[in-house]
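Show me the folded form of this:
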Amino acid sequence: MRNCAGDRKKIIEIFERFVKFLQNDPNEIEYTLNIGETCENLSKLQKSFHETSKTNSVLEHINRKNKIVFYDEIGFYRMLMSYENTAPMQQFANEVLSPVMQYEKKAHTQLIETMWAYFECDCNLQRTADKLFSHKNTVKYRLHRVEQLTGKNFTNRYQSQELYNALMIYYFLEKG
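This next block holds a predicted model:
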């Protein structure tokens, strides 16, 4: 929805009441309310539904569960969804991450998962270790291994951003 500040407020209020209702459910239902763009006709509604389905898959992966998400708030993912030809994105993700993925297949490690958790935890080693139920040194070792495999350094913001973007694209294409 665009340019609908008043409607957003109403939607958020209704959603908050819905959340309170669900909190009484013993089954602990997981949900995400995904609000797409306004559609003037049936073909735009079909496109919006497709985008919403992709968005839900991405939101599930990045742990945006039990939240309300407006389409115009998903940033970089919205840009990814606008491309019909995903081959260049796939090529970029492969160029950056293939050494890590190949190593994971042979050594059965959790390097991709560790990188994702590290970025989710704002590059904080201790929070990443807590999230993964691992020791801080284990996380540190895994990230160092990623650096060795990719030639990218997590302390270099451009290289770190490249790793993060490749991960976002990888998960977007995998879940989409």
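
going forward, measure contacts between C-alpha atoms and count neighbours the same way
Will do.

what residue of this structure is the furthest out?
Computed with CA atoms, centre = their mean, the maximum C-alpha offset from the centroid of the chain is found at residue 41, amounting to 29.6 Å.

I figured residue 70 hits residue 51, correct?
No - counting by CA atoms under 8 Å, residue 70 does not reach residue 51; the two are 11.9 Å apart.

tell me, what's touching those two both at once?
residue 36 (CA atoms under 8 Å, 6 or more residues apart in numbering).

Spit out the contact partners of residue 81.
51, 54.

hmm, try it at 10 Å
Applying CA atoms under 10 Å, 6 or more residues apart in numbering, we find residue 81 in contact with 50-52, 54-55, 172-173, 176.

Quickly name whichever of these is closest to residue 158.
residue 172 (20.6 Å; CA to CA).

Number of residues surrounding that closest one?
Look at residue 172: counted by other CA atoms under 10 Å, it has 22 neighbours.

quick one, strands of this protein?
Using DSSP state E, the strands of the chain run over residues 32-35, 67-70.

Also this sequence, please, to line up against the first:
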Amino acid sequence: IGRNHGAGMSGLRESFREAQQSILLGSVMHKQRTVIHYNDLGIYRLLAQCKDTAERNSFFEETVGKLFAHDQSSDLQLVKTLRLYFQHDEKLTETSAALFLHVNTLKYRLRRIEKLTGYSLQKSEGKMMLHIGLKLADLMGDDYRYR
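Just a heads-up that it's a prediction; the model follows:
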């Protein structure tokens, strides 16, 4: 559902655009059809505006593309590991429990992620780049060859 932009055609157009984006991105965020308020779309609101497919794909490749490629030939599930690590607010014990792993195995996977991507999970810039890369992957959906 979009925000209220007031009366007039321009307000109506903007509200309609936001409502459409809420429906589309709500299904990406929740993997099912659902109603979601535009304000709840978070970073997806910004990323969905990225129309330059080449730049989007380049950013994806530079951040998490190697993890997706690695997961095609390995059973380490690095993408799932990184997603759950972020979902559990970088708490090792909670993440390892969600993955049914020992904490040391999780630490190994996180070091592997850092080595493959070149981004440190100890630095806010590295975490941000990887997190945005995962969000882009969500938006790209089946359009991307690794998925």
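
about what we covered before: residue 9 of structure 1: which of the contacts of residue 81 of structure 1 is nearest?
For the contacts of residue 81 of structure 1, the nearest to residue 9 of structure 1 is residue 52 (20.4 Å; CA to CA).

residue in structure 2 matching the closest one?
When structure 2 is aligned by TM-score structural alignment, residue 52 of structure 1 is paired with residue 22.

With adjacent residues omitted, what lies nearest to its match?
residue 38 (5.3 Å; CA to CA, 6 or more residues apart in numbering).

you'd agree the one you found is up against residue 46?
No - look at residue 38 of structure 2 against residue 46 with CA atoms under 10 Å: they stay out of range, at 11.4 Å.

And those two? Which one has more around it.
More crowded of residue 38 of structure 2 and residue 46, by other CA under 10 Å: residue 38, with 21 against 9.

who's in contact with the more buried one?
1-3, 15, 18-23, 25-26, 44-45.

Same check on residue 150 of structure 1?
95-100, 144, 159, 163.

out of the residues you listed, which is most surrounded?
Highest count within the contacts of residue 150 of structure 1 by other CA under 10 Å belongs to residue 163, 24 neighbours.

In the contacts of residue 38 of structure 2, which residue is surrounded by the most others?
Most surrounded of the contacts of residue 38 of structure 2: other CA under 10 Å gives residue 22, at 25 neighbours.

mind listing what that residue touches?
1-2, 16, 28-29, 34-41, 44-45.

same deal with residue 57 of structure 2?
63, 65, 133, 136-137, 140, 144.

Give me the ChimeraX select line for those, limited to the buried ones.
Buried members of these, defined by 16 or more other CA atoms under 10 Å, are picked up in ChimeraX with:
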select :63,65,133,136,137,140
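
Just send the contacts of residue 57 of structure 2 back as CSV, with distance to residue 117 of structure 2 too.
Listed next are these as CSV, based on distance: CA to CA, whole Å:
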residue, distance to residue 117 of structure 2
63, 6
65, 8
133, 11
136, 15
137, 15
140, 19
144, 18
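
looking at structure 1, which of the contacts of residue 38 of structure 2 still make contact?
With both residues aligned by TM-score structural alignment, their matches' CA atoms under 10 Å, the contacts of the contacts of residue 38 of structure 2 that structure 1 also has are 1-3, 18, 21-22, 25, 44-45.
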